[in-house]
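**Q** Give me coordinates for this.
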Amino acid sequence: MSEVTYSKEEKSKRVRGIIGASSGNLVEWFDFYIYAVFAMYFQHALTAPNMTSSAQAVYVWGVFAASFFMRPIGSWIFGRIADKHGRKNSMVISISLMAVSSFLFALLPTYEQVGMLAPFLLLLVRLLQGLSVGGEYGAVATYMSEIALKGQRGFFASFQYVTLSGGQLLASLLGVVLLMLMSEQQLMDGGWRIPFVVGGVAAIVSLLARSRLEETLSKDDEHKEEAGSLRELFKKHWKTFLLVVGYTSAGSLSFYVLTVYSKTYMTNLGIDGKIVGYMMTAALFVFMVAQPLFGAISDRIGRRAAMLAFSASVAIFIYPVMVIAMPYFSYSPVIVTLLLIFMMMLLSFYTSISGLVKAEMFPPHVRALGVGFSYAVGNAIFGGTAPAVALQFKGAGIENLFFIYVVVMLVICFLCSFALPKEPEYLHHDH
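**A** Predicted coordinates for the structure are as follows:
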């Protein structure tokens, strides 16, 4: 494999591209995850008061799951834009949509004000956010894989999940800060609107950064008749598409169990809600910081070895850690946090290269569409539904079986991972 050398100017230009793309990613996911962090505070305001609080929670988390079903549509629309009109244009439009939907969320009328229209408007605005995030993943993963330095693509591409988990972390941190400044009652009385205003403003700042990015899509690929075409994707690349759905299903399911559902799970173990907020913030911070390390490891050992390590290790440890160790040590928030961090480190074999593995499998003219659409389908069916499905298992008194379901998906991912090439870097051309 020929060595590629870059001038200092070229290197700094590419690093600036990574920062520009990933900063927008941070804001998109921050805006998306604010919902999960503040759901318990707005569920009373936006749903019928005659519902039980558990029925309100089921509706609000049902809306969370529903937004994931907008992602395939978002990834199709924005993937087509990215493959036909450029990665930059796609990322600029998706962040603009997120800014609009965040401000709309902050302005939502309560059930008291408009009755049944309130939960309907909640669903509508949330679906807009799902559309925006659906477009974000494929375009950013593609852009970062194309602009990253050869031989260090795993390292650079890991910043997609640094910012994705960073968005979650900032949402979690904002929850902690607002609880310091306000009472729970004040948050329920309208304080929950503040984070959505913050998110909208951050999206506008990010829009300015993205508008300066350099395009990575070549004119040849842009002008191909089949660029961004679903027909082309399914006709010539359906096997790759199914493989990526297989990776995503297990990866997203594990990700949402550990970063979203675990918050509810730990609260149900009897740990105080405020302390759970601190625990999640600490764990997400370590998870975020670890991404470049695991990305660099994948540059050394190869994507296949990293994917096999992820699926095997999480399949082995998730049941004993979540079902046996966490309840046993529930008296010690420190030990439970360390257990959660341990699981997140195993998950990092996947998350650090998640977008890159997929981008390296599709040709440029259908890359953003292929990555985004396959990711969105796997995520909608298995990722976003994780908290709602887990609560259904819990409601039926068989919560432990939920973790068996997670293990089964990881075994499928393990088998799918053998289809990846062995060598550490297998995009032999430079962009």
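**Q** C-alpha from now on. contacts and neighbour counts both.
**A** Noted.
**Q** Name the nearest residue to residue 41, ignoring sequence neighbours.
**A** Leaving aside its chain neighbours, residue 41 sits nearest to residue 188 (4.6 Å; criterion: Cα to Cα, 6 or more residues apart in numbering).
**Q** And this one, please, so the two structures can be compared:
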Amino acid sequence: MSQVQPLAQGAEVRAASTFERLRSIFSGSVGNLIEYYDWYVYSAFSLYFAKSFFPNGNPTVQLLNTAAIFAVGFVMRPVGGWLVGMYADRKGRKAALLVSVLAMCVGSLIIGLTPGYHSIGVAAPILLVVARLLQGLSLGGEYASSATYLSEMAEKGKRGFYSSFLFATLSLGQLLAMAVLVVLQQFVLTAEQLENWGWRIPFMFGSLLACVAVWLRRNMDETKSFEQNRQRRRQHASIADLLKHKRACLIVAGLTLGGTVTFYAYTAYMQKFLVNSAGMSKADASLVSVISLLAFVLMQPVFGALSDRVGRRPLLIAFGVLATLCTVPIFRTLGNVGSVGGALLLIVAALLIVSLYSSVSAVAKAELFPVGVRALGVGLPYAVTVSLFGGTAEYVALWTKSIGHEVWFFYYVSTCSLVSLLCYVWMPEPKRVSCIDSD
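**A** As a prediction, the model looks like this:
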């Protein structure tokens, strides 16, 4: 090897200035927001477009069908975590983030433009499945790339704070989807118009936002950790390389289990629970969901910054204990809540518990893996766990209700949290053993 190349490459691996670091973190975070908006708008508007794709059956069965396709989208998340995770470790975090947002854009366009069942028959739900598979592939890669990018780009001592913006922007994407729903419900369209054609608006809007995300991500800086590793790496990231870190992979899966089930129970499913079980109107349920999600977003940097002081593990253990003990009482009380204000307080309390997990989730996983397999290590075991448990949470909830045993779902969520609690007690403190410090 010549002496010139390392010097030229070394010049590229200079430390980013504070402004460049913040600009890149902002671009990555905003892109994450837009991509999760595209993902969650499906759940937010399923109350309205269920009839278009599944015209026969009672409302619970229609929601069950759309929830099943919501879960199908999660099947592709491990594939996305695998393929895009390897791509991020080989070609760069920035390149992988561009690929993921483009795939999400195409999926939203397909949903927004697909005619209903009455026009093209069974082709309508088939195209819906194809779109969700593509979006699932995108999202599996998005989490792997975003979690790795934000953790590597943040300076030591502030990684918890900056990486907490992953779940903050994830939830802002969900919040934006709900806000669009509330605006269309309250100020723009009638319920009939929303069910007939208005539900297509948010999907088309999402595809336009994705173009903004592409522009922002094209101007991001690559992380110093990846650039340095690109110079010295002699082999590509692969499953074989990842299997050298089996314990870290098991920790990621265990760490994720309770967090993903509780998160989806209190966010994606909650709107339907308030309508279907608590007897709220669709408009009131949407309003409660929007306000509680906003509170959840504000909690993320607070707990993320706290983890920089006390560590990730104490927050995770607190989440495990509270989620295990409080889930059943919270759901039982919500089922009989008599007011919008009461429901809001209960859901905010539940999301505060979830925040103890979500605020440190990304950085705790990234700190467990060396740079050469970090995106793959964060993305694949996480995506497999989310696919099996998070993506099916809404379906399990609706199924238990359909057979008259809804309370089974409450205990299911609590049990998943207990399993994660055992993992938190067993695992080392990620901040103390952080592999990012050795990059």
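**Q** TM between them?
**A** Comparing the two superposed chains by TM-score structural alignment, normalised by the length of structure 1, the resulting TM-score equals 0.94, with 421 aligned residues with a Cα RMSD of 1.7 Å.
**Q** Please pull up the equivalent of the residue nearest to residue 41 of structure 1 in structure 2.
**A** Counting by TM-score structural alignment, residue 188 of structure 1 lines up with residue 195 in structure 2.
**Q** contacting residues for that match?
**A** When contacts are counted by Cα atoms under 8 Å, 6 or more residues apart in numbering, residue 195 of structure 2 touches 48, 49, 51, 52.
**Q** what's the average per-residue distance for the longest helix along structure 1 once overlaid on structure 2?
**A** Longest among the helix segments of structure 1 by residue count, using DSSP state H, is helix 8-46. Aligned to structure 2 and superposed, helix 8-46 of structure 1 gives a mean residue distance of 1.2 Å (mean Cα distance after the TM-score superposition for structure 1).
**Q** Following the chain onward from that helix, which element is next?
**A** helix 53-68 (DSSP states H and E).
**Q** now the very next helix or strand once past that following helix: which residue numbers in structure 2?
**A** Next helix or strand after helix 53-68 of structure 1 toward the C-terminus (DSSP H and E): helix 71-85. Mapped onto structure 2 using TM-score structural alignment, helix 71-85 of structure 1 covers residues 77-91.
**Q** Just give me the mean distance for the matching stretch relative to structure 1.
**A** Mean for stretch 77-91 of structure 2 is 0.5 Å (mean Cα distance after the TM-score superposition for structure 1).
**Q** what's residue 306 of structure 2 in contact with, if anything?
**A** With contact taken as Cα under 8 Å, 6+ apart, residue 306 of structure 2 is in contact with 160, 161.
**Q** can you tell me how far residue 343 of structure 2 sits from residue 402 of structure 2?
**A** 23 Å (Cα to Cα, to the nearest Å).
**Q** go on, residue 345 of structure 2?
**A** 27 Å.
**Q** what do you get for residue 121 of structure 2?
**A** Taken as Cα to Cα, the span from residue 121 of structure 2 to residue 402 of structure 2 is 26 Å.
**Q** which SSE is the most centrally placed residue in structure 2 in?
**A** With distances taken as Cα atoms, centre = their mean, residue 170 lies nearest the centre of structure 2, 5.6 Å away. Following DSSP H and E, the helix or strand that holds residue 170 of structure 2 is helix 165-183.
**Q** average offset between that helix and structure 1?
**A** Overlaying structure 1 shows helix 165-183 of structure 2 at a mean distance of 0.4 Å from the equivalent residues (mean Cα distance after the TM-score superposition for structure 1).
**Q** In structure 1, what range does that helix match?
**A** Against structure 1, helix 165-183 of structure 2 falls on residues 159-177 (TM-score structural alignment).
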